[in-house]
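prediction below, plus the sequence it came from.
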Amino acid sequence: MVNTASSSYLVDLDTLLVRMRESDDPAQLATWVIEFISTTFAPTLIWLATYDDYHHQMIGQGGICLMADYAPLRSPVPLDPGSLIEQVVIEQQLITIPDLPQETRMGRWQQESKQLGVQGCLLVPICFKRRTFGLVLMGTQAWGAFIDDNEKALLGMLLGQYAASLYHIEQTWQQQATKQAAAPLLNLGNAIRQGNTLDERLRIALDHIRHLYLKARPSLRSMPSPTSKAFFSFCSAANPKEPRVMPS
């Protein structure tokens, strides 16, 4: 447990929030969140995941644990109906799990809790504008709740800014995609005006449309949805970071 009233923690958080507001890199944001939680709360397990609403699954963005190469830290994890993780995503409410090894609604996390060295567990939603962007799972070797209300508030400020930053990155991405989609139409209009007759204009239009289709076909296949794994993991793929493993 940390002293959240300590000026050093508040100064560190304030500095980090400023950096997060200025960042447009989802992978870097995830790294900062994990590092701050690790330094401030020192849990045995951290799992940061974003929510892919299209496929109703969580996308691991990294974390720390006792197990080397633990797949869920950076892999898609389907949401089981009725699970506590699904409940947090839907209801946007924090859930404390005093004894993870006995909680059957936690799926593989419950099944592998001994290997992970986790007993007490906390699920914290990541929300902005009434939308769930993901959650953080924190685990400790101690039984029961391991952070108090002040620490929850500290965590809420951090994750609230993380969600806000993801939202603004997504909005910027969508605006850029819209501009890129509109540019060919403007070029088409300019090209058509170069025709002197109706037949010439029709031919120019058909040639232009055919060219656009052939050019766009491969990019359409690879264009990520803002809520997909590709959007949230794009920067991670460009600059991959291995999950951190805590010393046993």
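Perfect, thanks for sending it.

for the rest of this, base every contact and every neighbour count on C-alpha atoms.
OK.

could I get the full set of strands for this protein?
Counting by DSSP state E, the segments of the chain that form strands are 45-52, 57-65, 76-78, 95-97, 120-128, 131-140, 244-245.

any chance of these in a markdown table, plus distance to residue 22 and mean neighbour count?
A markdown table is the format used below for those (distance: least, CA to CA, whole Å; neighbours: other CA atoms under 10 Å):
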| stretch | distance to residue 22 | mean neighbour count |
| --- | --- | --- |
| strand 45-52 | 20 | 25 |
| strand 57-65 | 20 | 25 |
| strand 76-78 | 28 | 17 |
| strand 95-97 | 30 | 18 |
| strand 120-128 | 17 | 23 |
| strand 131-140 | 19 | 24 |
| strand 244-245 | 25 | 17 |
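
and residue 35, which of these is closest to it?
Shortest separation from residue 35 across these is recorded for strand 57-65, at 8.6 Å, computed as CA to CA.

now for that closest one, which elements pack on it?
Identification of packing neighbours for strand 57-65 by 3 or more CA pairs under 8 Å, 6 or more residues apart in numbering; DSSP states H and E yields helix 26-41, strand 45-52, strand 76-78, strand 244-245.

let's go with 10 Å and repeat that
Counting contacts by 3 or more CA pairs under 10 Å, 6 or more residues apart in numbering; DSSP states H and E, strand 57-65 packs against helix 26-41, strand 45-52, strand 76-78, helix 84-91, strand 131-140, helix 229-238, strand 244-245.

comparison target, given below:
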Amino acid sequence: MVAYSAKPNEPIQTLKYTQGIGTVTEKSEANEIFMYPTFRTQGMTMPTFTIGYANNGSEAVNFTTDNVKAFFRGQPVPIYTYTERIAEIQSEKRSQQIALAIVGGLAAGAAAYGASRQTYRSNYSGFVSGRGGVTTFAGTSTVRVYDPLAGIVAGAAVGGATGLGIRQLEYNAQNQEMAANSILQANTVDPLHMVTGDLVLKGCCDPYSRPDDAIRFEVTANGRTAVFEFARVKVSQ
């Protein structure tokens, strides 16, 4: 897990904390922009930040993810659009469900086959007394039983568990899609109005610590660019 520590550009920017999360704000006559890490701690990949934009100008302004550029260690990083993230969630769900269905089908077939064909072995031994003395004997008897009903029950049990797993993947995807609704989408911001949304970085970032572990955002609106920077800090376990 990592945390992101804000590095405000003072005195242009101010830094205030809420429940341990630092929010960086930059104000001008044209607009007010603020940013903060969406979560106090995050995983190494897909870092998420919340951005807010207030239009202080006299004309409406279109504000989308196109207004924002992201960089990690100085290299550009793409930002998810809402449609990209939804398409990715759906694709991952389908791939996982297909894989589970294939594995579950093989497991159900194996369970059905094994349950319907049982082999029972028993050992026997003894002795017989006769005129010639005592004769001992020993051996093993094997009985194979075919029970199709047992196979059906076993296969259905595994198949039912597979069905539950597939439905769980559907629920997980629905939850991810609900979370994706917070991604910044296209908005027309009228004068003296504000919009907020999440910025989710795509294909970022590797887990190795370096001195320049920082994410920089360049936000362009109303003809000017504001720069926000956050340093990545590992959280001790």
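All right, it came through fine. All of these numbers come straight from a predicted model, not from anything done at the bench.

TM-score for this pair?
Their TM-score after superposition, calculated using TM-score structural alignment, normalised by the length of structure 2, is reported as 0.29; 111 aligned residues with a CA RMSD of 5.5 Å.

quick one on the thing from earlier: switch the helices and strands packed on strand 57-65 of structure 1 over to TSV; also include distance to residue 205 of structure 1.
Putting these into TSV (distance: least, CA to CA, whole Å) gives the following:
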stretch	distance to residue 205 of structure 1
helix 26-41	40
strand 45-52	39
strand 76-78	44
helix 84-91	48
strand 131-140	42
helix 229-238	33
strand 244-245	55
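
excluding its backbone neighbours, what's nearest residue 25 of structure 2?
Residue nearest to residue 25 of structure 2 in three dimensions, not counting chain neighbours: residue 34, with 4.2 Å by CA to CA, 6 or more residues apart in numbering.

show me the residues around that neighbour that make contact.
When contacts are counted by CA atoms under 10 Å, 6 or more residues apart in numbering, residue 34 of structure 2 touches 13-15, 23-27, 50-54, 196, 226, 228.

buried subset of those residues as a PyMOL selection?
For selection in PyMOL, the members of the contacts of residue 34 of structure 2 meeting the burial criterion (16 or more other CA atoms under 10 Å) are listed in this command:
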select buried, resi 13+14+15+23+24+25+26+50+51+52+53+54+196+226+228
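
quick one: which of the contacts of residue 34 of structure 2 is nearest to residue 179 of structure 2?
For the contacts of residue 34 of structure 2, the minimum distance to residue 179 of structure 2 (CA to CA) is 12.8 Å, reached by residue 50.

and the angle for the longest helix that structure 1 contains with helix 26-41?
Here the longest helix in structure 1 is taken by residue count, with DSSP state H as the criterion, and it is helix 149-192. Direction vectors for helix 149-192 of structure 1 and helix 26-41, defined by axes from the mean of the first three to the mean of the last three CA atoms, to 10 degrees, enclose an angle of 180 degrees.

how about stretch 154-171 of structure 1: buried residues?
Result for stretch 154-171 of structure 1 [16+ other CA under 10 Å]: buried residues 154-156, 158-167, 169-170.

separation between the residue lying closest to residue 192 of structure 1 once chain neighbours are set aside and residue 187 of structure 1?
Residue nearest to residue 192 of structure 1 in three dimensions, not counting chain neighbours: residue 201, with 5.1 Å by CA to CA, 6+ apart. Between residue 201 of structure 1 and residue 187 of structure 1 the distance, using CA to CA, to the nearest Å, works out to 13 Å.

quick one: which of those two has more around it?
In this comparison of residue 201 of structure 1 against residue 187, neighbours counted by other CA atoms under 10 Å, the higher total goes to residue 201 at 17 against 11.

sorry, back to before: and the strands of structure 1: which comes nearest residue 182 of structure 1?
Distance to residue 182 of structure 1, taken as CA to CA, is lowest for strand 45-52 among those, at 27.2 Å.

by how many degrees do that closest one and helix 84-91 diverge?
Between the direction of strand 45-52 of structure 1 and that of helix 84-91, the angle (the same axes, to 10 degrees) works out to 50 degrees.

so which elements touch the longest helix of structure 1?
Other elements packing on helix 149-192 of structure 1 under the criterion 3+ CA pairs under 10 Å, 6+ apart are helix 7-22, helix 26-41, strand 120-128, strand 131-140, helix 198-222, helix 229-238.

mind redoing it with 6 Å?
Where contact means 3 or more CA pairs under 6 Å, 6 or more residues apart in numbering; DSSP states H and E, helix 149-192 of structure 1 is packed against strand 120-128.

just checking, what packs against the strand it packs on?
For strand 120-128 of structure 1, the helices and strands in contact under the criterion 3+ CA pairs under 6 Å, 6+ apart are strand 95-97, strand 131-140, helix 149-192.

make JSON lines from those and add distance to residue 52 of structure 1 to it.
Below are those laid out as JSON lines (distance: least, CA to CA, whole Å):
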{"stretch": "strand 95-97", "distance to residue 52 of structure 1": "20"}
{"stretch": "strand 131-140", "distance to residue 52 of structure 1": "8"}
{"stretch": "helix 149-192", "distance to residue 52 of structure 1": "13"}
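
closest to residue 33 of structure 1 out of the ones you listed?
Shortest distance between residue 33 of structure 1 and these, using CA to CA, is found for helix 149-192: 7.2 Å.

what angle do that closest one and strand 120-128 make?
Relative orientation of helix 149-192 of structure 1 versus strand 120-128 (the same axes, to 10 degrees): 40 degrees.

and the angle for helix 149-192 of structure 1 with helix 198-222?
Here helix 149-192 of structure 1 points in a direction 160 degrees away from that of helix 198-222 (the same axes, to 10 degrees).

for burial, what's the neighbour tally of residue 107 of structure 1?
The burial count for residue 107 of structure 1: 14, using other CA under 10 Å.

what does stretch 26-44 of structure 1 rub up against?
Outside of stretch 26-44 of structure 1, the residues within contact range by CA atoms under 6 Å, 6 or more residues apart in numbering are 139-140, 235-236.

which helix or strand contains residue 50 of structure 2?
Under the assignment given by DSSP states H and E, the secondary-structure element containing residue 50 of structure 2 is strand 48-55.

having no further points to raise, I will conclude here.
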